[in-house]
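Visitor: Generate a structure from the sequence data that follows.
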Amino acid sequence: MADLRLPTNPIVRPDKDRFLNEENPFEAMMSRFDRAAELLDLEPGIYKVLRSPEKEITVSIPVLMDNGEVEVFTGIRVLHNTSRGPAKGGIRFDMNVSLDEVKALAAWMTWKCAVVNIPFGGAKGGVICDPLKMSVGELERVTRRYTSGIISTLGPDSDVPAPDVNTNERVMAWLMDTYSMHVGHTVNAVTTGKPVEMGGSLGRREATGRGVMFTATQALEHLKMDVKGATVAVQGFGNVGSIGAQLLAEQGCKVVAISDRTGGWHNPKGIDVADAIAYVRKNKTLDGYGKGDVITNEQLLELPVDVLVPAALENVITTKNAKNIKAKIICEGANGPTTAAADTILDEKGIFVVPDILANAGGVTVSYFEWVQNRGGYYWDEETVNDRLRKIMVESFASVLKISQQHKVNMRTAAYMVAISRVATVHRLRGIYA
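Guide: Modelled structure (predicted):
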């Protein structure tokens, strides 16, 4: 790991201590970045480089809809930092996509890749649309036109997208095919999260939830709490939350509450996670599940459990409800579920937070494995993927915990310190091209 004993230099931050909007994701990311940079005594020049995205791309996406009319959508791609390797980050299709959100998520990807020490930089992308109201054909046309609009940045050595909110393996297949048609030959390493038949990695779909399980159990062991019988509440029963819940249950934890956008269910005796997953597979949501007491998503967050896994949306733990959180551990399966302003409240309550850039880094880690397999043309079995993921997640947790204890800071600040130090070290070694 890079040496954290860096030279002392003043950093000029005209917006230091600014906090205009608690729920603005870019401001939240920058406030945490500023805190870690200050503790690292980061040089002013490196600070300026790391706080500024390398590229911000906005494209218009004209699409012929099924009804014969043309709609124009807006697509965004932000490359935050590529000093350690190709940009890596998902693409989401959602009406709430904004430049501020994408910039924050791209920066989070830079820190996430660095904290688990894989050779990628950070990127993120999105299209402002409502995929639930679009046909498969319309989604394909949006994907292909968006891909062609940002194709100058894409490539196995430059920018490697992945699925995110409302995108999936099929969308990545369309993206890979569009890129391949442009360059004249098949390039499966241009994206990750693909179907296995097209070079996707075994274990990729479960990777983020598996990473949550690894870090949550590491936190329990660090706090000398028994994994077997530890109570768990999971907000968000999509891919990450449901798999994380299932794997924690397999480790002996008792999952007592789950929820999705339709609401939640609480059963102090424990929920059969496999049964709940089967119900959602058949019925699409948890609505009507009935195996427990009905609770809201907000009530789930405030249950007295050992481990709380917010695996749904951003900004669900804020200054409005942080004081009511009773969990001993929060393991962040989602990106940005806790606002920066809420961090202080959780610290004061003594809650051990495994931050998103560590807890949910399993997905990007196995995306890295997929990229490596594509580049080498040699594919691993699922046991090998999972073993290598466990090793990286456990070692990364230990690295962050060590800095947390050395500098007497919380795990989030420590994770940022580890990540920023690694990226800054590479910038010093590479120098400034002029």
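Visitor: Going by C-alpha atoms from here, please, whenever you check contacts or count neighbours.
Guide: Noted.
Visitor: Select the longest helix from this structure.
Guide: helix 382-407 (DSSP state H).
Visitor: Quick check: closest non-adjacent residue to the residue most central in space within the chain.
Guide: By C-alpha atoms, centre = their mean, the mean C-alpha position of the chain lies nearest to N335, the distance being 4.6 Å. Leaving aside its sequence neighbours, N335 sits nearest to D356 (C-alpha to C-alpha, 6 or more residues apart in numbering; 5.7 Å).
Visitor: got it, and T192?
Guide: Of all residues not flanking T192 in the chain, A162 sits nearest, at 5.0 Å (C-alpha to C-alpha, 6+ apart).
Visitor: quick one more, to check against the first:
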Amino acid sequence: MVADKPTDSANQKNEKLDVLKSTQTVVKKALDKLGYPNEVYELMKEPVRMMTVRIPVRMDNDQIKIFTGYRAQHNDAVGPTKGGVRFHPNVSEKEVKALSIWMSLKAGIVDLPYGGGKGGIVCDPREMSFRELEGVSRGYVRAISQIVGPTKDIPAPDVFTNSQIMAWMMDEYSRIDEFNNPGFITGKPLVLGGSHGRETATAKGVTICIEEAAKKKGINVEGARVVVQGFGNAGSFLAKFMHDRGAKVIGISDAYGGLHDPDGLDIDYLLDRRDSFGTVTNLFKNTITNEQLLELDCDILVPAAIENQITEDNAHNIKATIVVEAANGPTTLDATRILSERGILLVPDVLASSGGVTVSYFEWVQNNQGYYWTEEEVEEKLHKVIVKGFDNVYRTAETRRVDMRLAAYMVGVRKMAEASRFRGWI
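Guide: Predicted structure coming up:
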């Protein structure tokens, strides 16, 4: 039996959902809008360095399993590269490349002295023991140790990685380097040089963006109807922060479905019952689909799950006034255009989720100087950085008459382009 070949329309749809290609498309558009020649795009469309590694780990059944890992370093013209390491069965080289470009953009938007980096290991941590996770974490650091370090490339947590995994990685790097260097990695436990506010940083940054966007649209956050897709680290903290600010969180979801209550959900109750992977809806009988959740009538919609959730197929059905992307790439380019044409204010991922890299930068600074800030100091500094970044992007969107995504990319690429120009690279 011969399998049918994909149709042209199917190929076109897959191309539109290609995260790397769509990222490159907007980077090219931003550089063209700013008047840079094509060679600048040629430099920025791919990481300057991409490493693929093979990691042997002895599993609990005494068998050796080989894991594939990646580390991308997009652009180091401004400074060392920076970005998380994710553990997920669907990690791919193309995804890691795209995410490293996004990290460069985030750093540029909030004016951090970094380029973008990203890493990942193809594995399912939900099916691995504590000892196996430690083995793959340490093996990954051994494999990439020559290209990372506090002045080269600084890893951090990402999907399905946490402070414990960062601690193992820091310990392994310290053994190799023969020097206790906490600045090698961020997102560490406080006792190992972590920063106050790091665990909630992404959600705090999204919350600040929601507050700034609400001001632009004349919406009072207190009493606003909020829907959050995704109840993992960012989504759950965000739901809590919005609830504490008096917003009415009327919908949340996880990978298995969503919960909806037009009078507002009991967020504290749900937080008490979610598991470590952000699952909570399996405890309830009356659920809705993620597709239905996205189309709920609300003031503020926050996609905080996975990519390609708002597409040209459902963008016309989005009823929110503001969409704030807490996840990476949840809205396709066609959907971005549709939302913009409908007057919906979309705060793009490269701006909205920059709180994580900002507080990671704060942690790195504290490690380097050996002096640590209080949680209040961290939050105050974070607020200033995110508000400045939001204002810069919003002003660019208005003066250049472009949507917020293109404006954010324009702000992000400009810093990289100018640093590369002064270095004589272009």
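Visitor: picking that back up, now do the contacts for the alignment partner in structure 2 of the residue nearest to N335 of structure 1.
Guide: For D356 of structure 1, the aligned residue in structure 2 is D349 (criterion: TM-score structural alignment). If you count contacts by C-alpha atoms under 8 Å, 6 or more residues apart in numbering, D349 of structure 2 has them with 324-329.
Visitor: which part of structure 2 lines up with the top strand by length along structure 1?
Guide: What stands out as the longest strand in structure 1, according to DSSP state E, is strand 70-81. Strand 70-81 of structure 1 corresponds to residues 64-75 in structure 2, going by TM-score structural alignment.
Visitor: swap in stretch 225-238 of structure 1?
Guide: With TM-score structural alignment applied, stretch 225-238 of structure 1 matches the range 219-232 in structure 2.
Visitor: coming back round to it: for the longest strand of structure 1, name the packing helices and strands.
Guide: Other helices and strands packing on strand 70-81 of structure 1, by 3 or more C-alpha pairs under 8 Å, 6 or more residues apart in numbering; DSSP states H and E, are strand 55-64, strand 87-93, helix 99-115, strand 121-128.
Visitor: S399 of structure 1: which of these is closest?
Guide: Taking C-alpha to C-alpha, helix 99-115 is the member of those nearest to S399 of structure 1, at 8.6 Å.
Visitor: Pull up the gap between K388 of structure 2 and R245 of structure 2, please.
Guide: K388 of structure 2 is 22 Å from R245 of structure 2, where distance means C-alpha to C-alpha, to the nearest Å.
Visitor: same question, R400 of structure 2
Guide: As judged by C-alpha to C-alpha, R400 of structure 2 and R245 of structure 2 stand 33 Å apart.
Visitor: A213 of structure 2 too?
Guide: 15 Å.
Visitor: before we move on, what about M51 of structure 2?
Guide: 44 Å.
Visitor: repeat for N233 of structure 2
Guide: N233 of structure 2 is 19 Å from R245 of structure 2, by C-alpha to C-alpha.
Visitor: With neighbour numbers in mind, choose between the two.
Guide: Neighbour count, other C-alpha atoms under 10 Å: between N233 of structure 2 and R245, N233 has more, with 21 against 14.
Visitor: got the contact list for the more buried one?
Guide: N233 of structure 2 makes contacts with 200, 278, as judged by C-alpha under 8 Å, 6+ apart.
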